[in-house]
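S.K.: sequence first, then the predicted structure, then my questions.
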Amino acid sequence: MATFLLQEHKIKPDEVVVSILGTAGMRKVTGVNQKEIYARAKEAVSDNNFEPGEFRTISGQEEGVYAWVDVNYLNGTLEKKKKKTKGIIEIGGSSAQIAFATDKTKHQDDNIMSIKINDVNYNVYAVSFLGLGSNDFNLSITEKSEKDFCYPKEYNENNISGNFSLEKCSAIVDSILTQFPNLKKITQNEEFYNSEFFAISGLYQTLNFFGVKDEDKTGLTNKIKDLCKKDYPDIVIYSENRDRYNTFNKCANAVFANELLFNVLNLPSLHIKAVKKINNTNIRWTLGYAILSQNR
């Protein structure tokens, strides 16, 4: 497919730079194994006559900054005249990222990355939490003795006998979130509470599944209560017009989102909006990487 498109536009493969960047999943892989994987990937790129670019695992901070750049580029807030930008809260499979603009500098906080786009300087506070991705977080829940309270009734698989309780599931989720004390440090930044955020990736999927666009804690809590009190087969039917991927985890994911956004981060009402696309373009951190690569 790629070769066909290049031929159609009369572009030679050796004029195309191909980079392969790993994220949270690769951060779990040993350095030796990473080196071998990237060596083979680079060899495959060269064998297909493309120009090899970067082959490495990016840091969580980089991932957050790239997503921030992507969102604000698509939103039209990275022009030559500096505008108020949006923050991002992203939940992936293995990690979660939070990023927003700040007036502070890297000398004041190691979580700040300074970048330049269109001759405008930005300081971006970006943090990543390995283990707070949806897949890893759900695995942590299943390791708890009271895990059944995070799954709907009549779900009886994977050593789980669903018996959903919002109160008890919230307590389980909170016990996991307390293992990430740096989450609270984010809230010490004045810019955090002055920012509006886009919920992207897995967080978008969760909020969208429950019909949440830009509601506050009360709105999300009520929707969790209304849907998760249903039996699992009824939730499966509900999911047919939405997202059917891992339906059994939807209630656990929603409680996770609720506790993270409104109890730990204490986001003010209407400061977050679930977004999949901006100006009809899917959100992908890879575009942010490409933009920063061009502005080096």
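M.R.: Noted; the coordinates are in hand.
S.K.: from here on, contacts and neighbour counts on C-alpha atoms
M.R.: OK.
S.K.: ranges for the strands of the chain?
M.R.: When assigned using DSSP state E, the strands of the chain occupy the ranges 17-22, 51-57, 87-91, 95-101, 112-117, 120-130, 156-157, 160-161, 197-201, 272-274, 277-278, 281-282.
S.K.: other residues contacting the last one?
M.R.: Under the criterion C-alpha atoms under 8 Å, 6 or more residues apart in numbering, residues Leu74, Lys276 lie in contact with strand 281-282.
S.K.: relative to the whole chain's centre, how far out is it?
M.R.: 15 Å (C-alpha atoms, centre = their mean, to the nearest Å).
S.K.: can you list the strands of the chain in CSV and add distance to Lys184 and mean neighbour count?
M.R.: As requested, the strands of the chain are exported to CSV (distance: least, C-alpha to C-alpha, whole Å; neighbours: other C-alpha atoms under 10 Å):
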stretch, distance to Lys184, mean neighbour count
strand 17-22, 27, 15
strand 51-57, 27, 17
strand 87-91, 14, 27
strand 95-101, 12, 25
strand 112-117, 16, 18
strand 120-130, 12, 21
strand 156-157, 35, 12
strand 160-161, 31, 17
strand 197-201, 17, 24
strand 272-274, 18, 21
strand 277-278, 29, 14
strand 281-282, 30, 12
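S.K.: dump the ones you listed to JSON lines, plus distance to Ile141.
M.R.: Output for those, formatted as JSON lines (distance: least, C-alpha to C-alpha, whole Å):
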{"stretch": "strand 17-22", "distance to Ile141": "26"}
{"stretch": "strand 51-57", "distance to Ile141": "27"}
{"stretch": "strand 87-91", "distance to Ile141": "16"}
{"stretch": "strand 95-101", "distance to Ile141": "15"}
{"stretch": "strand 112-117", "distance to Ile141": "31"}
{"stretch": "strand 120-130", "distance to Ile141": "15"}
{"stretch": "strand 156-157", "distance to Ile141": "14"}
{"stretch": "strand 160-161", "distance to Ile141": "11"}
{"stretch": "strand 197-201", "distance to Ile141": "20"}
{"stretch": "strand 272-274", "distance to Ile141": "24"}
{"stretch": "strand 277-278", "distance to Ile141": "30"}
{"stretch": "strand 281-282", "distance to Ile141": "30"}
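S.K.: Pro233 and Glu154 touch, don't they?
M.R.: Yes - in this structure, Pro233 is within contact of Glu154 by C-alpha atoms under 8 Å, at 7.4 Å.
S.K.: ok, second structure coming up, stack it against the first:
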Amino acid sequence: MKKSKVAGVFLFMVCLMVYLMFVKHHYSTYKPDSYRPPPHIQPGPHGFVSGDGHSFQYGIMFDAGSTGTRVHIFRFQMDSKGAPKLDHEMFRAIKPGLSAYADDPQKCSAGIKELLDVAKSSVPPSMWTRTPVVLKATAGLRLLPGQKADQLLDTVRVLFQESPFMSREDGVSIMDGTDEGISAWITINFLTGGLHGADLPTVGMLDLGGGSTQITFSPHQEKTIQTSPVDSIRSFQMFNKTHTVYTRSYLGLGLMSARFDILRGVRAPPAPPGGSTELLSPCLPPEFSGRWEHADVIYTLKGQKPGEPVYEACLSKVEKVLYRKVLKLSEARDIDFYAFSFYYDCAVDLGVIDEKQGGTIRVSDYMDAAKRVCSSLSSSPPQSPFLCLDLVYISVLLQELGFPPHTQLRLVRTINQVETSWALGATFLYIESLKKH
């Protein structure tokens, strides 16, 4: 009995030893793929380097507009031979715009710090000192007196220098209309593939803002380059390739500025302090009466008496405002153009495109809609009293720029879920400038 117990214990120990040897051998030779950890991204000399050898670069762009400030945090997968890939975008917006703090610049600090905190949470700490932070201000600060604009920019500049990100003196500035047009052109062509070294042609860009309007495209005809004003032809380096574009910004021909000039008449002086602020226009619904604020002045708007030929009278007013104000480009008709901002919004108001998906529209669609809306003002006033005026203005502006009625424009707000704003293009331009230093 005693011998059998000893034999049983011995057999158990042998089995246990065999089992442990098997387990050890199994786990030393078998590593299941399903539990392999994802490549960990580590800091490298030129940005992030992932386990598969890809290099990453971050960029932070503050878009300081007239109604608000938005931060874009981009992460790029870099390619030393060609265009990078946009790997991720994070953005956040706050209101009001910087110009609202013109009389007390320090009050803008809280909002800027809030957006800097968003950037800190989006960029790995090990990359903070190698990530440029930039602010570009547009229409809101352009319209401020120089000293007030400078004080706001100085306040932001100090906050950027105190942040952990890479900040240079030129990282806070007011963007001129030409740079805005070029940056938007870079964005749209990056997103559509025209800058990726493939055989895809580049596309043109049309932007109709509140205070200004821009047109930018890459000319193929030598005639365009030879006959255009010198300051309208710009060359720049992008992704190891030189690009030459025609770009022009027309300050004062944005939709809000144009509304004012059309309503008051081209020869009428601005209303003096305490003077009349009543504007009478055939572009408004007959017998319409309302109030409109422009440049911190509240105007009383009135339409003319019923029975007047609204479309014809409004067309005449618009043509006088635009007379010899823009350059007509014959080559524009041969290039595919994307159009943004108020071109998009008016098409949405007409129901021609979906508000989220966008679509296409012909110049003749704006023209036909202008005739239809203006002619029906007496019987069925539109939801917006400015729709007749806006449509007439857009249809005339496009023709003055060189687009015949049959021209088709593409209207989009995003491509591959990335906004088609100038922010992405401006970030690329800034990163390119860092390479030169």
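M.R.: Arrived safely. Since the structure is predicted, the reported quantities are computational estimates derived from the model, not experimental observations.
S.K.: picking that back up, of all the strands of the first structure, which lies closest to Glu146 of the first structure?
M.R.: Closest to Glu146 of the first structure of the strands of the first structure is strand 160-161 (C-alpha to C-alpha; 9.6 Å).
S.K.: gap between the spatially most central residue of the first structure and Leu287 of the first structure?
M.R.: Nearest to the centroid of the C-alpha atoms of the first structure, with distances taken as C-alpha atoms, centre = their mean, sits Glu90, at 2.4 Å. Distance, Glu90 of the first structure to Leu287 of the first structure, by C-alpha to C-alpha, to the nearest Å: 15 Å.
S.K.: swap in Thr30 of the first structure?
M.R.: Using C-alpha to C-alpha, Thr30 of the first structure is found at 27 Å from Leu287 of the first structure.
S.K.: looking at those two now, which is surrounded by more residues?
M.R.: Leu287 (17 against 9; other C-alpha atoms under 10 Å).
S.K.: gap between the aligned residue in the second structure for the more buried one and Ser28 of the second structure?
M.R.: In the second structure, Leu287 of the first structure lines up with Leu424, judged by TM-score structural alignment. Separation of Leu424 of the second structure from Ser28 of the second structure (C-alpha to C-alpha): 49 Å.
S.K.: ok, now Pro404 of the second structure?
M.R.: From Pro404 of the second structure to Ser28 of the second structure the distance is 74 Å (C-alpha to C-alpha).
S.K.: likewise Phe288 of the second structure?
M.R.: Distance of Phe288 of the second structure to Ser28 of the second structure, computed by C-alpha to C-alpha: 86 Å.
S.K.: also Asp199 of the second structure?
M.R.: 51 Å.
S.K.: repeat for Met17 of the second structure
M.R.: In terms of C-alpha to C-alpha, Met17 of the second structure sits 17 Å off from Ser28 of the second structure.
S.K.: looking at these two, which one has more neighbours?
M.R.: Met17 (11 against 8).
S.K.: so which strand or helix has the more buried one?
M.R.: Secondary structure assignment for Met17 of the second structure, by DSSP states H and E: helix 2-29.
S.K.: which parts of that helix are buried?
M.R.: For helix 2-29 of the second structure, a neighbour-count test (16 or more other C-alpha atoms under 10 Å) marks nothing as buried.
S.K.: next one: the very next helix or strand once past it to chain centre, how far?
M.R.: For helix 2-29 of the second structure, the following helix or strand on the C-terminal side (DSSP H and E) is strand 42-44. Distance of strand 42-44 of the second structure from the chain centroid (C-alpha atoms, centre = their mean) equals 30 Å.
S.K.: list the helices and strands strand 42-44 of the second structure packs on?
M.R.: strand 47-49 (3 or more C-alpha pairs under 8 Å, 6 or more residues apart in numbering; DSSP states H and E).
S.K.: can you tell me what sits against the next helix or strand after the strand it packs on?
M.R.: Next along the chain after strand 47-49 of the second structure, taking DSSP H and E as the criterion, comes strand 55-64. Identification of contacts with strand 55-64 of the second structure by C-alpha under 8 Å, 6+ apart yields 44, 46-49, 69-79, 97-98, 119, 123, 127, 131-138, 140, 423-424, 426-427, 431.
S.K.: pull out the buried residues from these.
M.R.: Here, 16+ other C-alpha under 10 Å leaves 47-49, 69-78, 97-98, 119, 123, 127, 131-138, 140, 423-424, 426-427, 431 buried among the contacts of strand 55-64 of the second structure.
S.K.: Met175 of the second structure maps to what in the first structure?
M.R.: In the first structure, Met175 of the second structure lands on Ile58 (TM-score structural alignment).
S.K.: got the contact list for Leu116 of the second structure?
M.R.: Ser163.
S.K.: for the helix or strand hosting it, which positions count as buried?
M.R.: Assessed by DSSP H and E, Leu116 of the second structure sits inside helix 109-122. Using 16+ other C-alpha under 10 Å as the test for burial, helix 109-122 of the second structure gives Ser109, Gly111, Ile112, Leu115, Leu116, Val118, Ala119, Lys120, Ser122.
S.K.: and which of those residues is nearest Ser249 of the second structure?
M.R.: Nearest to Ser249 of the second structure among those, with distances taken as C-alpha to C-alpha, is Ile112, at 28.4 Å.
S.K.: for the closest one, give its distance to Val172 of the second structure.
M.R.: 12 Å.
S.K.: next: Gln226 of the second structure.
M.R.: 34 Å.
S.K.: go on, Tyr338 of the second structure?
M.R.: Tyr338 of the second structure is 29 Å from Val172 of the second structure, by C-alpha to C-alpha.
S.K.: over to His243 of the second structure?
M.R.: Distance check for His243 of the second structure against Val172 of the second structure: by C-alpha to C-alpha, it reads 25 Å.
S.K.: Ile233 of the second structure too?
M.R.: Distance, Ile233 of the second structure to Val172 of the second structure, using C-alpha to C-alpha: 25 Å.
S.K.: can you pull out the helices in the stretch 101-250 of the first structure?
M.R.: 134-142, 166-177, 182-186, 190-194, 202-209, 217-228, 232-239, 250-258 (DSSP state H, counting those that start in this stretch).
S.K.: under the alignment, what does Thr77 of the first structure map to in the second structure?
M.R.: So Thr77 of the first structure corresponds to Gly194, using TM-score structural alignment.
S.K.: was I right about its match contacting Ser218?
M.R.: No - with contact defined as C-alpha under 8 Å, Gly194 of the second structure and Ser218 do not form a contacting pair (10.9 Å).
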